[in-house]
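Asker: Sequence below, structure please.
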Amino acid sequence: MKNVAIIMGGYSSEYQISIKSGNVVYKSLDRSKYHPYRVHILKEKWVMVDDDENEYPVNRHDFSVDHDGHKVTFDVVFNAIHGTPGEDGLIQAYLELLGIPQTSCGFYQAGLTFNKRDLLSVLKPYGIKTAVSHYINQGDVIDIESILDKVGLPCFVKPNKSGSSFGISKVKEQEEFMPAIEKAFKEDSEILIESFLDGTEVSVGVINYKGEVKVLPITEIVSENEFFDYEAKYLGQSQEITPARIDDDMSAKVAEIAKKVYQILKMDGFSRSEYIIVNGEPHLLEVNTVPGLTEESILPQQAREAGITLPELFDNAIQLALRNK
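Answerer: The predicted structure follows:
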């Protein structure tokens, strides 16, 4: 029996979504193979939470827990933290220093993919198409005219490092631009401004399954809102259609690009990337390395379509992490 710490929570606006994901993993793991523990990693505390919601502090020196007079250590960590510190490389680096295997990608890949600007810069030389973009750091002089000449209207203003569409605005008129900048700066000190891509939005799960890179069935995103924002993602204000309503040739093209991105970045574990197809060409928006894992989340929907159950999906991730050790 392997002791599995399922880490959830985190320090960002996404912590509640992460706790939902972590609880689904906790419920789904095969109790004949694993002894799972829920570990909440929050700004104010790191605690193991038992079934009666009692809390036991985590010793950060070796990532162990004293539980009823016994020291509990973990063979493997299942990472279900969206946002910082689970998706930006911090927790991966910490666990690597302690020699504890974990289910998501390595710390460098996590840091790179979490930084949308750096990610796009690394992938561009490989011919991966993206939106026209402009970057601003807090404190920069902002020349609205020249930025909008470059990216055009409508455009998107996004925090560089945040998830679940927190802080994103679609700007249609010039007077909406500065309020959108202020909103994004509440989430991050770096901002990404991108041209509006008018096309079909798809989400592609790529995972290492049984030792091979596998592209899952593609999901088409049809948002009832201006874009695939927080409400669309989590409050049911969107349609997620799996498999996507695109022809076989386009499906194969998107899958090939998503697999190429996974391999260029030397990824491990789960990934879910978003593309918008414009004039027959998929344009990459972003890559998530700790995607949502609830029953309604996109990656589990895609796995289900591929005939992979949640227990199989999570078991595979743990087995690969243990093997990589």
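
Asker: okay, CA-based contacts and neighbour counts for the rest of this
Answerer: Noted.

Asker: Number of residues surrounding His40?
Answerer: With neighbours defined by other Cα atoms under 10 Å, the count for His40 comes to 25.

Asker: ranges for the helices of the stretch 101-250 of the chain?
Answerer: Along the stretch 101-250 of the chain, the stretches classed as helices by DSSP state H, counting those that start in this stretch are 107-114, 116-123, 144-151, 177-185, 230-234, 248-264.

Asker: got the angle for the longest one vs helix 116-123?
Answerer: Counting by axes from the mean of the first three to the mean of the last three Cα atoms, to 10 degrees, helix 248-264 lies at 100 degrees to helix 116-123.

Asker: Name the surrounding residues that touch helix 248-264.
Answerer: For helix 248-264, contacts defined as Cα atoms under 8 Å, 6 or more residues apart in numbering pick out Leu123, Ile128, Val204, Val206, Val213, Lys214, Val215, Ile218, Ser271, Ser273, Gly280, Pro282.

Asker: Make a PyMOL selection of the buried ones in those.
Answerer: Command for PyMOL that selects the buried part of the contacts of helix 248-264, burial taken from 16 or more other Cα atoms under 10 Å:
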select buried, resi 123+128+204+206+213+215+218+271+273+282
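
Asker: want to try JSON lines for the contacts of helix 248-264, with distance to Pro36 as columns?
Answerer: Shown next, in JSON lines, are these (distance: Cα to Cα, whole Å):
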{"residue": "Leu123", "distance to Pro36": "37"}
{"residue": "Ile128", "distance to Pro36": "39"}
{"residue": "Val204", "distance to Pro36": "29"}
{"residue": "Val206", "distance to Pro36": "25"}
{"residue": "Val213", "distance to Pro36": "26"}
{"residue": "Lys214", "distance to Pro36": "26"}
{"residue": "Val215", "distance to Pro36": "28"}
{"residue": "Ile218", "distance to Pro36": "31"}
{"residue": "Ser271", "distance to Pro36": "23"}
{"residue": "Ser273", "distance to Pro36": "28"}
{"residue": "Gly280", "distance to Pro36": "45"}
{"residue": "Pro282", "distance to Pro36": "39"}
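
Asker: this one as well, want them side by side:
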Amino acid sequence: MKKNIAIIMGGYSSEYEISLKSGNVVYDTFNKEKFNAFRVHIFKDKWVYVNDEGQEFDIDRHDFTVRTHDEKITFDCVFNAIHGSPGEDGYMQAYFELLNIPHTSCSMYLAALTFNKRDLLSTLKPYGIKMAESFYLNLGDTVDEDAIISKVGLPCFVKANKAGSSFGITKVHKKEQLQNAIDVAFEEDDEIIIEEFLDGTEVSIGVITYKGETTVLPITEIVSDNDFFDYEAKYLGQSQEITPARLSDELTHKAKSVAKRVYDILKMTGFSRSEFIFKNGEPHLLEVNTVPGLTKESILPQQANAAGISLEELFENAIAEAMNN
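Answerer: A predicted model of the protein is given here:
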């Protein structure tokens, strides 16, 4: 009997449009001979199943079921394609774990931890994972610009602590730009992280559980046409994403080893995509994404393709791993 798979997409954050694209790619890719796939939109004002005719049917949040005109549908597994809250920060994971419904994400705790850049870096630092010098601010804190610059230097990056797709991030070159960058970041989150600028090659490394094994995918080198890998560079074609990265065998081995170590330290499951910048020949961790973009142009699918894994295989494996767990 074919399994019923809910593909959740949308979300509550600025990333909802990207999530809808990812979710629809997953839906279009699934082999309909093997699965009954259902598009489920998760928004603050509604949770709905959307059929191929565009009709919407409310999700019963008590048990995550849906009643259409002629049947009640229950789901065997959930494919999570929500970037940002509530799909990447632990809320949906906790919900499905309480309902005992398998899902393709990592656990609730790991989703919450990795979504919080400050907490993630603080957790990994004792393990010797290299990272940029940083300064933390919460909304309402007194902003001491001199102290910030003394700690991280210029230029520096001001980032929303819990946001993705480069929303709420600014590269600051001059002290006079700092306060405005802080204000921009606080529009996305009430916590921010200010990091030193690492002047080196930026890479993105996908690590997944594939056929029961932790698998590091080919590395992607990021070459932005802009000042950094911002929203336009990521989604509007203003960058080069070179897979495999133009790295020596030594640097490739270093980066893959660190990415796998991060995955193993955290006891991750499912998809992950870690971002690094090389400084003095050593990969420095920026962040870990647990619901990376899944369109054909997205980095992790590019890496899977380079490893000989098709989108169909990638997505079906995620379902198999979730249901085996």
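
Asker: The contacts of helix 248-264 of structure 1: which two are farthest apart?
Answerer: Val213 and Gly280 (24.6 Å; Cα to Cα).

Asker: quick revisit: and which of the contacts of helix 248-264 of structure 1 is nearest to Phe196 of structure 1?
Answerer: For those, the closest approach to Phe196 of structure 1 (Cα to Cα) belongs to Pro282, at 13.7 Å.

Asker: what's the spacing between the closest one and Ala255 of structure 1?
Answerer: Distance from Pro282 of structure 1 to Ala255 of structure 1, counting by Cα to Cα, to the nearest Å: 10 Å.

Asker: Likewise for Ala303 of structure 1?
Answerer: 15 Å.

Asker: May I see the buried residues of the helix or strand where Gln301 of structure 1 lies?
Answerer: Following DSSP states H and E, one finds Gln301 of structure 1 within helix 298-305. With burial defined by 16+ other Cα under 10 Å, the residues of helix 298-305 of structure 1 counted as buried are Ile298, Leu299, Pro300, Gln301, Gln302, Ala303, Arg304.

Asker: How about the last one, nearest residue that isn't a chain neighbour?
Answerer: Read it as Arg304 of structure 1. Leu310 (7.7 Å; Cα to Cα, 6 or more residues apart in numbering).

Asker: contacting residues around the most far-flung residue of structure 2 relative to its centre?
Answerer: Largest separation from the mean C-alpha position in structure 2: Asp70, at 36.8 Å (Cα atoms, centre = their mean). Residues counted as contacts of Asp70 of structure 2 (Cα under 8 Å, 6+ apart): none.

Asker: give the contact list for Phe177 of structure 1.
Answerer: Ile144, Val171.

Asker: Repeat the analysis, applying 10 Å as the threshold.
Answerer: Ile144, Leu148, Leu153, Cys155, Phe156, Val157, Ser169, Lys170, Val171 (Cα atoms under 10 Å, 6 or more residues apart in numbering).

Asker: roughly how far apart are it and Asn137 of structure 1?
Answerer: Going from Phe177 of structure 1 to Asn137 of structure 1 by Cα to Cα gives 15 Å.

Asker: In contact with the residue nearest to Arg304 of structure 1, which residues are there?
Answerer: Contacts of Leu310 of structure 1 (Cα under 10 Å, 6+ apart): 24-25, 27-29, 293-295, 300-301, 303-304, 316.

Asker: if we take these, which one ends up nearest to Asn79 of structure 1?
Answerer: Looking across those and measuring by Cα to Cα, the closest to Asn79 of structure 1 is Val25, at 9.8 Å.

Asker: State the helix or strand in which that closest one lies.
Answerer: Element membership of Val25 of structure 1, judged by DSSP H and E, is helix 15-28.

Asker: mean per-residue distance, the next helix or strand after that helix to structure 2?
Answerer: Next in sequence after helix 15-28 of structure 1, counting helices and strands by DSSP H and E, comes strand 34-41. By mean Cα distance after the TM-score superposition for structure 1, the fitted strand 34-41 of structure 1 averages 0.2 Å away from its aligned residues in structure 2.

Asker: Can you mark which positions in strand 34-41 of structure 1 are buried?
Answerer: In strand 34-41 of structure 1, counting by 16+ other Cα under 10 Å, buried: Pro36, Tyr37, Arg38, Val39, His40, Ile41.

Asker: Could you export those as JSON lines, including distance to Gln16 of structure 1?
Answerer: JSON lines is the format used below for these (distance: Cα to Cα, whole Å):
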{"residue": "Pro36", "distance to Gln16 of structure 1": "20"}
{"residue": "Tyr37", "distance to Gln16 of structure 1": "18"}
{"residue": "Arg38", "distance to Gln16 of structure 1": "14"}
{"residue": "Val39", "distance to Gln16 of structure 1": "14"}
{"residue": "His40", "distance to Gln16 of structure 1": "11"}
{"residue": "Ile41", "distance to Gln16 of structure 1": "12"}
